[in-house]
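[1] Got a predicted model here, sequence first, then my questions.
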Amino acid sequence: MLSSNFLIPPDENVYSGKTLAELCCNSLKDFNPMVHVSVEKGDLSSFDVEFLSKFDVVVVSCCTLSAKKLANGKCRKLSKRVAFYAVDCRDSCGEIFVDLQDYKYSKKKQDETVECDLKYPSFEDALSVPWRALHRRMSKLYYAMRVIEKFEEAEGRSTGEVSIADFSGLLKLKKEICTAQSLNESQVPDSLLKRLVTNATEFPPVCAIIGGILGQEVIKAISGKGDPLKNFFFFDAFDGKGIIEDISPK
């Protein structure tokens, strides 16, 4: 994490007793002199609905499966619409999830402006879609990310706390999940899982790509202009491809 974050000072003496957010705060202030930047201490799960009501957009990263579901659920309980994004980077791969709830926006079509309406599922509802119901060319990263998340949750690990030593356990869990989901195990390649856990740390160039795309999507959500991403984005530096998948209950 520290090696992939250019916002953190290179002086290790400043690390002691500080959270990642605190380490990044001063650099963010320098980059955004016209913006109020502050740090709120505490575990994400401890922040209540009222706290999240202060924001128009909530972005969470490096969170456990349950933390993402909880934060997204709290955003949906608010009387106003709060855009929610969950982002993860593992090795040379990245994933973005988007929930804009009931979202209205405008886009230009030839010489006129067209009003559009999209309905997004929550993170929990999206993950509830049976794998056998997804199209045959679904991004394999989607399946691999879910297997690793489930493994971390079952083992009581924090996000990214996996290594090659866990590979046999991951393969066992993959088999169990694929059997339960009636999905051919080849859709979750062993080679992809191995790559994601062998180098579980974030890869800076991938963080930059994912961060750039995420930033564009946040601007779209705030401005209400342009086609937003719905509802998953996957990137793998191995082949250089970025893929958008709409995973929504029917």
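    Looks like it came in fine.

[2] Could you use CA atoms for every contact and neighbour count after this?
    Fine.

[3] Which SSE is immediately downstream of the single longest helix found in the chain?
    Once the chain is assigned using DSSP state H, the helix that runs over the most residues is helix 204-223. Downstream of helix 204-223, the next assigned helix or strand under DSSP states H and E is strand 232-236.

[4] so what does the longest helix of the chain touch, helix or strand wise?
    strand 83-90, strand 93-99 (3 or more CA pairs under 8 Å, 6 or more residues apart in numbering; DSSP states H and E).

[5] can you list contacts of the first one?
    Right, the one you point to is strand 83-90. Outside strand 83-90, the residues within contact range by CA atoms under 8 Å, 6 or more residues apart in numbering are 56-62, 68, 72, 75, 94-101, 160, 196-197, 199-203, 206-207, 221.

[6] With the shortest one instead?
    Among residues not part of strand 93-99, those counted as contacts by CA under 8 Å, 6+ apart are 83-89, 120-123, 196, 206-207, 210, 214, 229-237.

[7] The structure to be compared is supplied as follows:
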Amino acid sequence: MQVAGADAPAGEEISKAEVALYDRQIRLWGLEAQGRLRRSAVCFDGVKAVTLEACKNLVLAGIGHITIHDSRPVAAADLEVQYYFQDGDMGRPKDQVLAERLRLLNPRVDVQAQGMDRAFDVVVAVGKTGSAAQAVAERCRQRGEKFVAADSFGLFGYLFADCLDKHEYLEGAKEGAPPQKATAAYRPLAQSLAARPDVANVQRLQRKYPPLVFVCQALVAGDSVEDEMTAAALEAAVAKTLQERDIPRGIVDGDLVGRVAQSWGAEIVACAAVVGGTLAQEVLKIVTQKDMPVNNWHVYDALRGDGITCTL
């Protein structure tokens, strides 16, 4: 990609001013990848603390366009976990307020609060469960848009990525060799939620899959998920999904279910920052086509201090 003059309009070559501004990351992933990032459009459907964290990172990286979609009014609880919101924002639509604050971070990025009728490279559904999550996922498949589902609640978080049947990317160079082109196939959300692992032994299952992923899948799959859940209700939802998929119930213990139930419906800034940073990283991988994005689940447990990726 050629470097244009300092006043190059959006969508054309990267200007000299942009090269200077994004110098460090251009050195990391190259001018061509920065150009893809600059031309990309991402939609965040749902505003939570994790949305703020991911959007902040993408705006600072120089993404081309972000649409934020969530017309719910700012409430008192939002002021505790979304530090861009202020007392004077109470009652205003969340998407409008967040868009205004993000524009101040990087005026070169087009940030809008509007509908989802335009085409996007990636659509991120934040905090959606049941038929609402699957409706967004199916619409993305029909339109050929990459899809990510994500959430952060209490001390836990997850993200799921569907980069369609063929995602092309460059693998990182190994032992001095140049990066190589590669492709990866992804499952739709509905297929992943119904997937039956080919491992029947509980111990082997636990080595291959973090138990937390099955709890997160039960939450994403459930239409009856409440803002607050008892451990008994969540345990029943997890048991139902495991039984339907012939997965041994013993893979998920009651202590984990209880901790997740206590966290559900709450937001903690520190956890949202970690999950949001991971989410932004995976969106960057998708649009720059540098390295393979998560395929297909990533779960984070702040109590253990680790994030684990697996394919289901």
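    Cool, the structure landed. None of the values given here were measured: they were computed from a predicted structure.

[8] And the buried ones among the contacts of strand 83-90 of the first structure, selectable in ChimeraX?
    To isolate the buried members of these in ChimeraX, using 16 or more other CA atoms under 10 Å:
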select :57,58,59,60,62,68,72,75,94,95,96,97,98,99,100,101,160,196,197,199,200,201,202,203,206,207,221
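
[9] Test my guess that K69 of the first structure contacts A126.
    No - K69 of the first structure is not in contact with A126 according to CA atoms under 8 Å; the separation is 10.5 Å.

[10] Nearest residue to the middle of the first structure?
    By CA atoms, centre = their mean, the mean C-alpha position of the first structure lies nearest to V87, the distance being 2.1 Å.

[11] Which parts of the first structure are strands?
    57-61, 83-90, 93-99, 102-109, 112-119, 232-236, 241-245 (DSSP state E).

[12] Which of these sits closest to L183 of the first structure?
    Among the strands of the first structure, the nearest to L183 of the first structure by CA to CA is strand 241-245 (17.7 Å).

[13] residues in the second structure aligned with that closest one?
    Mapped onto the second structure using TM-score structural alignment, strand 241-245 of the first structure covers residues 306-310.

[14] Distance of the residue located most distally from the centre of the first structure relative to K225 of the first structure?
    Distance from the C-alpha centroid of the first structure peaks at D111, with 35.6 Å (CA atoms, centre = their mean). Using CA to CA, to the nearest Å, D111 of the first structure is found at 16 Å from K225 of the first structure.

[15] Which residue in the second structure aligns with the residue farthest from the centre of the first structure?
    Checking TM-score structural alignment: D111 of the first structure goes with A177.

[16] do K74 of the first structure as well
    With TM-score structural alignment as the criterion, K74 of the first structure matches R139.

[17] For I14 of the second structure, see how far away its match is.
    Taking CA to CA, one finds R139 of the second structure at 32 Å from I14 of the second structure.

[18] In terms of neighbours, single out the busier of these two.
    Set R139 of the second structure next to I14 and count neighbours by other CA atoms under 10 Å: I14 wins out with 23 against 13.

[19] Not counting residues beside it along the chain, what's closest to the more buried one?
    V3 (5.1 Å; CA to CA, 6 or more residues apart in numbering).

[20] what's the answer for Q96 of the second structure, then?
    A113 (5.3 Å).

[21] I figured the one you found was touching R101, is that so?
    No - if you go by CA under 8 Å, A113 of the second structure and R101 don't touch, sitting 11.5 Å apart.

[22] So for the two, which residue has more residues nearby?
    A count of neighbours by other CA under 10 Å puts A113 above the other of A113 of the second structure and R101, at 21 against 15.

[23] quick one: what's aligned to G130 of the second structure in the first structure?
    Under the alignment (TM-score structural alignment), G130 of the second structure pairs with L65 in the first structure.

[24] number of nearby residues for that match?
    So L65 of the first structure, with other CA under 10 Å, has 18 neighbours.

[25] That one and E153 touch, don't they?
    Yes - counting by CA under 8 Å, L65 of the first structure touches E153, with 6.9 Å between them.

[26] What lies in contact with the longest helix of the first structure?
    3-5, 56-57, 83, 89, 92-96, 100, 226-229, 235, 237.

[27] do stretch 255-265 of the second structure as well
    So stretch 255-265 of the second structure is contacted by 153-156, 212, 215, 227-231, 234-235 (CA under 8 Å, 6+ apart).

[28] Narrow these to just the buried residues.
    For the contacts of stretch 255-265 of the second structure, a neighbour count by 16+ other CA under 10 Å gives the buried set as F153, G154, L155, F156, L212, V215, M229, A231, L234, E235.

[29] Surely the second one touches I268?
    Yes - counting by CA under 8 Å, G154 of the second structure sits close enough to I268 to count as a contact (5.4 Å).

[30] Could you pull out the helices in the second structure for me?
    16-21, 23-29, 31-39, 49-61, 76-81, 94-105, 130-143, 189-194, 202-208, 211-221, 231-244, 254-263, 269-288.

[31] Out of these, which gets nearest to T311 of the second structure?
    helix 189-194 (8.5 Å).

[32] Which residue range of the first structure does that closest one align onto?
    Counting by TM-score structural alignment, helix 189-194 of the second structure corresponds to residues 123-128.

[33] show me the contacts for the aligned residue in the first structure for E267 of the second structure.
    Alignment note: E267 of the second structure maps to E202 in the first structure; criterion TM-score structural alignment. Shown in contact with E202 of the first structure (CA under 8 Å, 6+ apart): M1, S4, C89, R90, D91, S92.

[34] which one in the second structure is aligned with the last one?
    Aligned by TM-score structural alignment, S92 of the first structure pairs with L155 of the second structure.

[35] so that match makes contact with V299?
    No - the pair L155 of the second structure / V299 is not scored as a contact, 11.0 Å apart, by CA under 8 Å.
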